[in-house]
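In: Dropping the sequence and predicted coords here.
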Amino acid sequence: MKYFHDGNRPTNRLAEGDQVLLDTSNLDLHHLGTTGSRKLAPRFIGPYPVLSATKPDTYKIGMPPGHRLHDEFHVSYLRPYIFDANPRRLNDVPRLITRDGHGVLQVQAILDRRVRKNTVMFKIRWYGRDNKASWEPEANLGQVRGLIERFLLTHPPPRSRSK
């Protein structure tokens, strides 16, 4: 009987530090950052590092705090992440899920500041987007207020010219 039972068990064995993708088929849509249909939601999210094996088939993974999910999953919900080194192909960027359920990219650094049409904008470098930096209005960057304050301390805005 043990032979027949073990034949259906998953054989994935993951080690600490391995990167895995999380299956989203049984997660609520608001955890995925979408409010539309499940058909348009991503099938897997991640990659996340494996922290430890809590039971023979259950692993604890490093989840960002914004996900509001339990951090232990059965091996059947995890898929090993294979990094694609092809420079023409864009690998998925881990997104944080905010309290209101929207997905946001992670800010790596603030590069510059400018004012256009009375709107303060910051040039942002994103994690996973090596050559891509974008100008974002300050109103969109409420989640990274600490980074903005640190940038303004080290790069004070220029004084206005008097006429």
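Out: On my side now, so go ahead.

In: make it CA atoms for all contacts and neighbour counts henceforth
Out: Fine.

In: Next, the buried residues of the top strand by length along the chain.
Out: The single longest strand within the chain, with elements called by DSSP state E, is strand 44-55. For strand 44-55, the buried set under the neighbour-count rule, 16 or more other Cα atoms under 10 Å, comprises 44-53.

In: Let me have those residues in TSV, extended by distance to Trp126.
Out: Shown next, in TSV, are these (distance: Cα to Cα, whole Å):
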residue	distance to Trp126
Phe44	21
Ile45	18
Gly46	16
Pro47	16
Tyr48	18
Pro49	20
Val50	23
Leu51	25
Ser52	28
Ala53	31
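
In: rewinding a little: and the longest strand of the chain, what other elements does it pack with?
Out: Identification of packing neighbours for strand 44-55 by 3 or more Cα pairs under 8 Å, 6 or more residues apart in numbering; DSSP states H and E yields strand 19-23, strand 58-61.

In: Out of these, the one nearest Ser134 is which?
Out: strand 19-23 (27.2 Å; Cα to Cα).

In: what packs against the closest one?
Out: strand 44-55, strand 78-80.

In: Out of these, which is closest to Lys123?
Out: Lys123 sits nearest to strand 44-55 of all the helices and strands packed on strand 19-23, at 25.5 Å, using Cα to Cα.

In: Put this next to the first one:
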Amino acid sequence: MRCENGSWSASPVCLPAPCSQQPPHVHNGMRVFFGNQDGDQARYICFPGYRLAGINGTYLTCSLGHWVGGSPYCEEYYCPNPGSISHGKVLKKIDNTLIAPFESYIKRIKHGHKLVFQCHVGYTLKGPGGATCVDGVWQPPIADSEEICAVAIHPPFRNLWKPIRNKRL
């Protein structure tokens, strides 16, 4: 500032300090922000199969030189083990062609993993033939284990065969 003819050339102004660093990075997600000035915000978005945790809402805010609002991270969603099904078995679909037995000791199933239901002989599948873990929820929802495989009811067969009569010439 300079004193000219008895008055100062400018008045001092104090501004809040900008954030000196970028907002924290998150694994399995991304952050979107456009500046480091006081009041600027950084939004956090997690990839499919993950949910945002460690933060109030979805934003951090630059306040007086620091990013405030929590310590964001993306945690993986899991679906619970659906258990066994009565009169059938649960299989895990590994890729489009390979299916393996699904073990009951597995407690968590990752996002995108698929299960297939198979009924024993004499029983028929009632409803969907499986389910996919989507963001911690089975889609379509898995019915009660007693309701997946029902006793097969076969229609009566009439005249399955006709006797061949020898015709004499």
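Out: Sure, I can see it. Bear in mind the structure is a predicted one, so any value in this text is a computation, not a measurement.

In: Would you mind reporting the TM-score between them?
Out: A TM-score of 0.29 describes the superposed chains when it is computed by TM-score structural alignment, normalised by the length of structure 1; 87 aligned residues with a Cα RMSD of 5.6 Å.

In: related to what we said a few turns ago, could I get the helices and strands packed on strand 19-23 of structure 1 as JSON lines with distance to Arg125 of structure 1?
Out: Shown next, in JSON lines, are these (distance: least, Cα to Cα, whole Å):
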{"stretch": "strand 44-55", "distance to Arg125 of structure 1": "20"}
{"stretch": "strand 78-80", "distance to Arg125 of structure 1": "28"}
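
In: For the lengthiest helix in structure 1, buried residues please.
Out: Secondary structure of structure 1 per DSSP state H: the longest helix is helix 145-154. For helix 145-154 of structure 1, the neighbour count (16+ other Cα under 10 Å) marks 148, 151 as buried.

In: same check, this time on stretch 50-60 of structure 2
Out: Buried-residue list, stretch 50-60 of structure 2, by 16+ other Cα under 10 Å: 50-53, 58-60.

In: Among these, which ones are in strands?
Out: Using DSSP E, the subset of those located in strands is 50-53, 59-60.

In: what's the neighbour count on Ser7 of structure 2?
Out: The number of residues packed near Ser7 of structure 2 is 8, by other Cα atoms under 10 Å.

In: Val120 of structure 1: what secondary structure?
Out: State at Val120 of structure 1, reduced to three classes by DSSP: H, G, I helix; E, B strand; the rest coil: strand.

In: Any figure for the gap between it and Arg113 of structure 1?
Out: Distance check for Val120 of structure 1 against Arg113 of structure 1: by Cα to Cα, to the nearest Å, it reads 7 Å.

In: try Thr54 of structure 1
Out: Counting by Cα to Cα, the gap from Thr54 of structure 1 to Arg113 of structure 1 is 46 Å.

In: cool, and Pro49 of structure 1?
Out: Taking Cα to Cα, one finds Pro49 of structure 1 at 34 Å from Arg113 of structure 1.

In: neighbour count winner among Val120 and Arg113 of structure 1?
Out: Using other Cα under 10 Å as the criterion, Val120 of structure 1 and Arg113 rank with Arg113 on top: 20 against 14.

In: who touches the residue lying closest to Lys123 of structure 1 once chain neighbours are set aside in this structure?
Out: Once flanking residues are discounted, Lys123 of structure 1 sits nearest to Trp135: 4.4 Å by Cα to Cα, 6 or more residues apart in numbering. Residues in contact with Trp135 of structure 1 (Cα atoms under 8 Å, 6 or more residues apart in numbering) are 121-124.

In: Apply 10 Å and report the result again.
Out: Residues in contact with Trp135 of structure 1, defined by Cα atoms under 10 Å, 6 or more residues apart in numbering, are 110-114, 120-125.

In: just checking, which of those belong to strands?
Out: 110-114, 120-125.

In: Could you identify the buried members of these?
Out: So, by 16+ other Cα under 10 Å, the buried ones in those are 110, 113, 121-125.
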